[in-house]
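Engineer: next input, structure requested:
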Amino acid sequence: MFNRFTKNAAAFMLATFVMLNLCVIAQAAAYRVEGKCVRESAIYKQNETIKFIASVIDEEGKPVTDQEVKFIITKDGYSVIEQGVYKSTTKPKAFTAKLNEPGFVRIEVMVKRNDKFKMTRSDLRLGAGVEPLSIPASHDLPKDFKAFWQEKTKTVHAVPMKPEFTDVKTQVSGVKVVDLKIATPGSKTSTAPLTGYYAKPENAKAGSCPAILLPHSAGVRSSYLHLAAAYAEKGFIALDFNAHGLPNGKPSSFYQEQSKGPLNSYPGMGKTDREDSYFTGMYMRLIRALQFIKAQPEWNGKILVVRGSSQGGGQALVAGGLDPDVTLVAASVPAMCDHAGYNFEKMVGWPRLASWTAPAAKNERYKKIVKAGQYVDAANFSKLIEGQVLISVGFADHVCCPTSVYTAFNNIPHQNKQIINRPAMGHSFPQDLQTEFDKIIDQHVKAKR
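Structural biologist: Below you'll find the model as predicted:
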């Protein structure tokens, strides 16, 4: 009787202990970290004190106490400035930092969940800029950079442009859309054709339309019919094209298979040689897209916009550097910027070709990657842009970090440029920012007509 009671009591106590721990874990999972940079602009001078505040709150927005919280303050992810662990209280926790050079400070604040610290969407990441308009270039343009890409352009143009069109239905009235495919020479790791959706206003007259190219962000997917059609409805001839020359309109399973198979880890393919680089092939499809859109009789010959986000934003910068006929580059959180940044103690942008984090040692392979990467670096193409430029940047972006974006922006050799700072934004192109981009695109069209 006594033993049975003891066993039952022990089982009850164990169950209670487990339930209590599960409750603690569940509560921690429900908590989130909120905060801000105390200065609204999040822009500071060198050696000026930067201040952030953060609070742990529950689902009702009330402060949560006695939670273990970790913070890490870095030089935009490149190196750690300060880190530590503290217990949350009812009052916001204040953090300070300084930089004695142009750049960015990043802070990450995370609650301990499941007995470990790991950033989640419920945690906090913020950034602040220190004289970002003075962030320098990482290197000069390679002496044969222009010659290399002039040769690649000649290679693309030497292959006759024979577009294959397939009519596509659209619910947008007054617009004609076709599925487009054009054979395009590429690099050793990327030999696919240009594929996309081309849309134009029905019955558009020759020489009457502005043109827009819509390159894609990272990933493996079909081209976007709706986006091309939407711009055609506004009076553009528009080409939305996927990054990999894949067939359009396939089931999602097809693109998932491509992503897991031949296109798995595509950014790193051929990265030790500029001739082999996957991005060399991607940019040659961009050259073909520029050639195609400019050859359309409906183009007015005056307005050519390239708009994209992330990898698409990087391609927009590349397009502006490749072709002086591009009149507006609209690049949100652009990728592929400043591949050599580690050599100058700067955080580099996606896909961080040479290393995902700052390398402890720079071996021969690292040096080969950085050297080849200069020829596919969007920050280098930025030095050649002649047209108007619009860029957006998230100070909390840990993918296309703001240091790399500002490096590209500062490389643009003229003042007909604008950068939209979003201090609390991560790697994103939210709807309100898309609307702001479209307003500026509309203004550009009106000014050029």
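
Engineer: from here on, just use CA atoms for contacts and neighbour counts.
Structural biologist: Fine.

Engineer: on the three-state scheme, Lys368 is what?
Structural biologist: The local conformation at Lys368, judged by DSSP: H, G, I helix; E, B strand; the rest coil, is helix.

Engineer: now do the same contact list for it.
Structural biologist: 272-273 (C-alpha atoms under 8 Å, 6 or more residues apart in numbering).

Engineer: got it, and the one 4 residues further on?
Structural biologist: By C-alpha under 8 Å, 6+ apart, Ala372 lies in contact with 271-274, 277.

Engineer: before we compare anything, build this one as well:
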Amino acid sequence: MIKVKSAVRPSQSLLMGLLFLLSVQLGFGQIQKSYIQVQVTPDHPNWLYKPGEPVKFRVLVTQSGVPVPAATVKYNIMPEKMKPVKSGTLQLNNGEAVLDGGTMPAAGFLRCDVFATLDGKEYKGLGTAGFDPTNIQPTVKLPADFSQFWEKGKAELAALPLDARMTLMPERCTENVNVYHVNLQGYGKSRLYGILCVPKKEGKYPALLQVPGAGIRPYSGDMGHAEKGVVTFQIGIHGIPVDMPLDVYNNLSAGALSGYPAFNLENKDRYYYKRVYLNCVRAVDFLASLPQVNDNQMSVMGGSQGGALSIVTAALDNRIKWLVAFYPALSDMTGYLNGRAGGWPHLFAENTNRVHETPDKINTVGYYDVVNFARFVKVPGFYSWGYNDETCPPTSYYSAYNVLKAPKDLFVVPETGHWTYPEQYEKADAWLMPKLVKEEPAKTKSRK
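Structural biologist: This is a model prediction of the structure:
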């Protein structure tokens, strides 16, 4: 049974929602620029090379768009996230120079970091050449009982009542959309919270589950898609309400939830993300229970940690018919144990002092790595990222992308890092929305 009540939230909540609407809607990064720009560009227009093919990096330093007359810069060249294989200084001529970057003998990404110091301040730029990235193979192993592990978890979840409690948020509602703060029974003893936006006009609508990027924050809901006739459900993952004052989340981020991606990593049954992954399925349960939702028209979308959760949700629950994932985290996390970049949260990177490099923790990762979920995705997906991502290295998400057997559309914008251009959102929307409002896949109510 779904319980609905109405509550008037303080004006602070409305202001907070407006402030966060664009900046943290799905956990996507924002473009950050300064008037000093250090541009590093591989000499192939698509930034792609064959293994063994040499790459040259063009370096350009500008101030307010004008080349800096003279400057000496420092540079490092290395496989992404690894130690430099070549370092030195470079003299610019009218703000520009060309640097011999060498090559890579096998599939991967070669990065050039450039540092320019002007007026006592250091500025950084980077460029990343891709060597046959669609042939990058994952390092993470698939546990023999992977499917059984998650089927057991889903069965435990299904035995729990939904106990959905919906609180109308009148100050966020519009002429066309009702907005609710939702509180559900989650996996184990946890609760799941989110913001639900439902078109007011009577009828059946497609649904979009929005899963969050990393961090602890409030959410405001996706009014944009709801105004276009889609029921949207934007969830948090930490078992706390998503409409509290911002300082509550800041305190949790600095305190009780600091470092949450490594909580209980030594035990696959108690690892932090077990509840998170299964509660994404619980969010689908909730959407499917709503009388306004066409449960044959459900999709999932997210970026970074949310990109990972999009793939995980689609793999665990066949009621999801389409997914959108931007630069998915939690992918091929064991890369560092095999001499190359691993995915966020970089559990096995050298700067962690190898504290997680134990048999139990490595074993746990196999049950949660996005690569292993990607192997079981059966629905079409839209994916987008760039090569300059320092948070989620492209080696890691190509490891997941390359094992996908389902239909997949990839939109690469090479110069982007852990952020997106508006055009990437527009491409994703242009891919997803016609499917939600027009296509009608075969009816199914069961889970995989």
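
Engineer: for the contacts of Ala372 of structure 1, which one is nearest Ala137 of structure 1?
Structural biologist: Arg274 (20.4 Å; C-alpha to C-alpha).

Engineer: please identify the residue in structure 2 that aligns with the closest one.
Structural biologist: Counting by TM-score structural alignment, Arg274 of structure 1 corresponds to Lys268 in structure 2.

Engineer: need the contacts of Ala372 of structure 1 in CSV with secondary structure, can you?
Structural biologist: Formatted as CSV, the contacts of Ala372 of structure 1 follow (three-state DSSP):
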residue, secondary structure
Lys271, coil
Thr272, coil
Asp273, coil
Arg274, coil
Ser277, coil
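
Engineer: would you confirm that the match of Arg274 of structure 1 contacts Tyr367?
Structural biologist: Yes: between Lys268 of structure 2 and Tyr367 there is a contact at 7.2 Å, judged by C-alpha atoms under 8 Å.

Engineer: who has more neighbours, those two?
Structural biologist: Set side by side, Lys268 of structure 2 and Tyr367 show more neighbours around Tyr367, with 26 against 20, by other C-alpha atoms under 10 Å.

Engineer: about what we covered before: nearest to Pro142 of structure 1 among the contacts of Ala372 of structure 1?
Structural biologist: Closest to Pro142 of structure 1, out of all of the contacts of Ala372 of structure 1 and judged by C-alpha to C-alpha, is Arg274, at 12.2 Å.

Engineer: ok, now which ones touch that closest one?
Structural biologist: Arg274 of structure 1 touches 280, 372-373, 375-376, counting by C-alpha under 8 Å, 6+ apart.

Engineer: what residues of the longest helix seen in structure 1 count as buried?
Structural biologist: Ordering each helix of structure 1 by length in residues (DSSP state H) puts helix 2-30 first. Residues of helix 2-30 of structure 1 classed as buried: 28-29 (neighbour count, 16 or more other C-alpha atoms under 10 Å).

Engineer: other SSEs contacting the following helix or strand past it?
Structural biologist: Next helix or strand after helix 2-30 of structure 1 toward the C-terminus (DSSP states H and E): strand 32-37. Secondary-structure packing of strand 32-37 of structure 1 (3 or more C-alpha pairs under 8 Å, 6 or more residues apart in numbering; DSSP states H and E): strand 50-57, strand 103-113, strand 124-130.

Engineer: need those in JSON lines with mean neighbour count, can you?
Structural biologist: Listed next are these as JSON lines, based on neighbours: other C-alpha atoms under 10 Å:
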{"stretch": "strand 50-57", "mean neighbour count": "22"}
{"stretch": "strand 103-113", "mean neighbour count": "25"}
{"stretch": "strand 124-130", "mean neighbour count": "27"}
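
Engineer: how about JSON lines for these, with distance to Ala94 of structure 1 added?
Structural biologist: What follows is those, written out as JSON lines (distance: least, C-alpha to C-alpha, whole Å):
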{"stretch": "strand 50-57", "distance to Ala94 of structure 1": "4"}
{"stretch": "strand 103-113", "distance to Ala94 of structure 1": "11"}
{"stretch": "strand 124-130", "distance to Ala94 of structure 1": "13"}
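
Engineer: quick one: which of these is nearest Thr65 of structure 1?
Structural biologist: Here strand 50-57 is closest among these (C-alpha to C-alpha), at 7.6 Å.

Engineer: so after that closest one, what's the next helix or strand?
Structural biologist: Strand 50-57 of structure 1 is succeeded, C-terminally, by strand 68-74 (DSSP H and E).

Engineer: against Glu423 of structure 2, how distant is Gly302 of structure 2?
Structural biologist: 16 Å (C-alpha to C-alpha, to the nearest Å).

Engineer: which one's more surrounded, those two?
Structural biologist: Gly302 (27 against 10).

Engineer: quick one: the more buried one is in a strand?
Structural biologist: Yes: in this structure, Gly302 of structure 2 lies within a strand as judged by three-state DSSP.

Engineer: how close does it get to Val211 of structure 2?
Structural biologist: Gly302 of structure 2 is 5 Å from Val211 of structure 2, by C-alpha to C-alpha.

Engineer: do the same with Tyr277 of structure 2
Structural biologist: 10 Å.

Engineer: one more: Thr232 of structure 2?
Structural biologist: 11 Å.

Engineer: which residues in structure 2 does the helix or strand containing Thr403 of structure 1 align to?
Structural biologist: For Thr403 of structure 1, the host element (DSSP H and E) is helix 402-411. Mapped onto structure 2 using TM-score structural alignment, helix 402-411 of structure 1 covers residues 394-403.

Engineer: contacts only, for Val68 of structure 2.
Structural biologist: Here Val68 of structure 2 is in contact with 61-62, 94-95 (C-alpha under 8 Å, 6+ apart).

Engineer: ok, now how distant is the residue nearest to the spatial centre of structure 2 from Pro261 of structure 2?
Structural biologist: Geometric centre of structure 2, nearest residue: Ser304, 1.7 Å, by C-alpha atoms, centre = their mean. Applying C-alpha to C-alpha, the value for Ser304 of structure 2 to Pro261 of structure 2 is 13 Å.

Engineer: Gly65 of structure 2 too?
Structural biologist: Taken as C-alpha to C-alpha, the span from Gly65 of structure 2 to Pro261 of structure 2 is 40 Å.
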